[in-house]
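# Coordinates only, no sequence provided:
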C-alpha cells in the first residue's frame, strides 16, 4: 500500500497513509468548519458541538460511548479551531474500522439530552475560566481580538456565557447540518490498517451525506490594533505580530524559515539578544499563525514589567535589520535542518500524519509526499527569506499585553513603530 486518495460517491475524500511497520492506527474525520463560520450570536457553537460529540450517539449513551472505545484499548478526542474541527482516535490496527464507525455515530447520529447540554455548557465555562487564569493563553486571545475586531476570527473559540446561554440541542444539530457538506469533510487514516475494511465503513456511513454548496468563509480583515489588560501578575506577557502569508500561499516555506531564524530556537537572533546577551526574559519565542488566505508572524515574551519596553524595542530592531540584511548562509542551513527534522519526526506519528494529510487536501487539494515538502523547504533561498522579512513590515502591526500597568505601554509602542 502507498499514500492514496479515495473519493466517495458523494465527494467525501478519504486519505489513506499506510505505515505497515506499526501495530496501531490513527483514524479521524476533519471538517472545514470552525469558529470562523459562526455568526455573532453563535459564537462558541462549533466548540460546544465538539464537546457534545461523544455525549451520546447511535445506540450508545455517553458512558457506553466512552466504554466502547476503551474496551478495545483505544483513545478518542476532538478539537476545534477557527477553520478546522477534528474527531480522531488512536487504536490497535484491527480496530481502525470500529473507531471510524464510532466517529461516524458521533457526527451523523447524535442524540443528546438537554440536561447533558446544560452540564456541558458549565464544563466549557470552566474551560474559559482556566484559559483566563493563564496569562500566556489569555494574551493570545487579546491579540486575536485586536487583529480581527468585530469578525469571527477575533472572537474566542470557546464563546461566552451570553452567546452559549440560548444554545439548544436543536440549534447545535442545525449548525452541524448547515456545515456538514461532503466537500468540507476529509477522512484520514494513518498507520497499519485494513484498507478494504476502513473504506467499507467510510462508504457506508459517509456517502449518505447530502451534497450541498460549500459555505464560503467570511473574509479576514486584519487591522493594526492593540489590546491590553491590567492584571496583578508577576510578569508582563506580550504578543507582537506582523503580516505573514496565508496557509495556501507557497511563500509559507520561506516565512517559516524566517521565523525560525528570527526567534525559533536557542540559537535564534531574538533568543540570543534578548535572553542570552541581556537577560531580559525567561520565555521568548516566535510563531507563525495562519488561516487560509492570511497569517501572522510574531513573538511571545514573558518578562518583568520594567523590561517590556526594551523587549518590544529590540524585537522591532531585529525585524527591521532582518528585512534589510536577510539571513546568513549558516542561519539558513540551521533553519532548514530544524524544519526537516520537525517534518520527519511528525512523519513518524500516525496522528500527526493523518492531520497533515487532511490539511493538505483542504489547502492544496492533493496529497503531497513528505519528500516533496522537504524539497520545497530545501529550495528556499536566502533572498526568499529576506523577502519574507521585508513583506512582514508591509502589513498591519498588532500587539497585545497583559500584566502590571507599568509594562503595558510596550504593546502600543511596538504597534505604533511598525504599523503601515
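Cool, the structure landed. Quick caveat, the model's predicted, so the values are computed rather than measured.
# When you work out contacts or count neighbours from here on, use the C-alpha atoms and nothing else.
OK.
# Would you mark the buried spots in stretch 4-12?
Using 16 or more other CA atoms under 10 Å as the test for burial, stretch 4-12 gives 5, 8, 10, 11, 12.
# In addition, the following structure is provided for comparison:
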C-alpha cells in the first residue's frame, strides 16, 4: 500500500512499506530539471546536482562519500528534463542516518569556490565523454531535431562555454527559485514504520521558500534533420515521432505499441533488422513522456554502406504497423510482458521508490497493482489503432552521427 502525506509547508511524502525486506530506498525528488533553465544557464540543474555532493557546513565531499561506504550503502543522483533526484539505498537499520546525510546535503551545501571550479572541469570531461559516445549523443541530437530551440531540445549537461560562465550565485539563485517545498517529494520504499515519517517531518518541516510561478511553453514538433560527422566506424541513426504526455489516457496503448515495435528480441524492429537482415547489432524503440508532450524514438547503428537498406527496413516495419496494427496474439503477448515487467520490478525497493516519486511529481496520483493490471487488460485493438495513427503521421525528426 502506498501512503501519501503533505506537510504544512507543502513538502509531499510518499511511503511504501515492505516489512519483509531489510533495505530502504530513499529519494528526494525535485520537480525541476533542464526544462526550467534559461538558455544562458543551460546545464545548471545538472551542475547543482553535482555540487550537492561537494561539502556541507559539517561534512566534506570525502566524508559524504565515506559515510555511505562505511555502512554498505549507496548514494547517487540524476538530472532529467523535468525533475532531479537525490537518492540512497541502505540497510533498514541505517535509514535515519541516510536521511540525515541527504537532508544535510539538501539544506547545508556550501558551494566552495575551489570545489565549484574543480567540478566544472569534471562535468566538461563528462560532456566530452558523452559526445565521444555516439550511440548516446545521437539521442540528444534527436531531441534537438524534434523540439528545436525549445527547452526540451537542449542537453541536460549544457555546454562547456555556458558551464564555464556559471558562478556560485548562478547555482544559489537557481536553487532558491526551484528547490521549494511544493516542488519537493520525499519517496521512501522498504522496511519503514510510522516513526520514520516523523523523522522526515523533523528534517523538512522547517523548509520554507517561496514557490516559483512556473510557465511551461508547450513545444511544437519541428521535424528537423540533423547530421554531424565524427571519426567513427558506424552510422548512428535516430528517428523521432509524436508521443504522448504523462497524463494521457492512451499512454498504456503506446507502451504496448512500443513494446511490439522495438523493445526486446521478439520486437518487430529487432526481428526484421537484426535477425532477418543482419543490418545492425543494436536496434530499439523508446518513449519519453513529459508534462505536456511526448516523443517516440527509434535507434539503430549500422555501416555507412548499409544505411539506405536500414532506413528502408525501418520504414517498411512502420508501414506494416500502420496498415495492419498488432495481431491479437501480439497484443496479448505484450500485455503479459508489460505485466511481468511491473511485477518483477516490485522486487526492487529502488524501483518502487523511483516509480512512486515520479508518479507523485508527474501524475499526482498512485494506482494499485490491480488497477494497473486492469488498465493493461482494458487496452483493445481500437485503442491501439487510434494511438498508432497519432504517432505515425508521415512526419518524423531525424538525427544521425556519420563517419567522416
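Yep, it's here. On a predicted model such as this, the values are computed, not experimentally measured, just so you know.
# Mind checking which of the buried residues of stretch 4-12 of the first structure are in strands?
Counting by DSSP state E, the part of the buried residues of stretch 4-12 of the first structure found in strands is residue 5.
# what's the closest of the buried residues of stretch 4-12 of the first structure to residue 387 of the first structure?
Lowest distance from residue 387 of the first structure to these (CA to CA) belongs to residue 5, with 35.0 Å.
# Tell me who's in contact with the residue nearest to residue 273 of the second structure when sequence neighbours are not counted.
Spatial nearest neighbour of residue 273 of the second structure, excluding adjacent residues (CA to CA, 6 or more residues apart in numbering): residue 279 at 5.6 Å. Neighbour list for residue 279 of the second structure: 273, 302, 306, 310 [criterion: CA atoms under 8 Å, 6 or more residues apart in numbering].
# Buried members of these into ChimeraX, please.
Buried residues within the contacts of residue 279 of the second structure, by 16+ other CA under 10 Å, are selected in ChimeraX with:
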select :273,302,310
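# Could you work out the most separated pair of the contacts of residue 279 of the second structure?
Among the contacts of residue 279 of the second structure, 273 and 306 lie farthest apart (CA to CA), at 11.0 Å.
# For the stretch 51-200 of the first structure, which segments count as strands?
Using DSSP state E, counting those that start in this stretch, the strands of the stretch 51-200 of the first structure run over 56-57, 60-61, 75-80, 85-92, 185-191.
# Next, format those strands as CSV and append distance to residue 35 of the first structure.
Below are those laid out as CSV (distance: least, CA to CA, whole Å):
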stretch, distance to residue 35 of the first structure
strand 56-57, 23
strand 60-61, 27
strand 75-80, 8
strand 85-92, 9
strand 185-191, 16
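# what's the most buried one of these?
Of all the strands of the stretch 51-200 of the first structure, strand 185-191 has the most neighbours on average by mean count of other CA atoms under 10 Å, namely a mean of 28.
# Average offset of that strand relative to the second structure?
Overlaying the second structure shows strand 185-191 of the first structure at a mean distance of 0.5 Å from the equivalent residues (mean CA distance after the TM-score superposition for the first structure).
# what's next to that strand, contact-wise?
For strand 185-191 of the first structure, contacts defined as CA under 8 Å, 6+ apart pick out 12-20, 22-32, 93, 202, 350-351, 353-355, 357-358, 361.
# can you check stretch 240-248 of the second structure too?
For stretch 240-248 of the second structure, contacts defined as CA under 8 Å, 6+ apart pick out 142, 146, 221, 223, 250-251, 254, 287-298, 362-363, 390-392, 395-398.
# Would you show me how to pick out the buried ones of those in PyMOL?
One line in PyMOL is enough to select the buried ones among the contacts of stretch 240-248 of the second structure; burial here means 16+ other CA under 10 Å:
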select buried, resi 142+146+221+223+250+251+254+287+289+290+291+293+294+295+296+297+298+362+391+392+396+397+398
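# ok now do the most centrally placed residue in the second structure, which residues does it touch?
Nearest residue to the geometric centre of the second structure (CA atoms, centre = their mean): residue 80, 5.1 Å. Applying CA under 8 Å, 6+ apart to residue 80 of the second structure gives the contacts 33, 34, 156.
# try residue 300 of the first structure
By CA under 8 Å, 6+ apart, the contact list for residue 300 of the first structure reads 237, 238, 239, 240, 283, 284, 285, 286, 287.
# for residue 402 of the second structure, same thing?
227, 228, 229, 230, 232, 234, 235, 236, 304.
# can you list the buried residues of stretch 4-12 of the first structure in JSON lines and add distance to residue 41 of the first structure?
Output for those, formatted as JSON lines (distance: CA to CA, whole Å):
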{"residue": "5", "distance to residue 41 of the first structure": "37"}
{"residue": "8", "distance to residue 41 of the first structure": "35"}
{"residue": "10", "distance to residue 41 of the first structure": "32"}
{"residue": "11", "distance to residue 41 of the first structure": "31"}
{"residue": "12", "distance to residue 41 of the first structure": "30"}
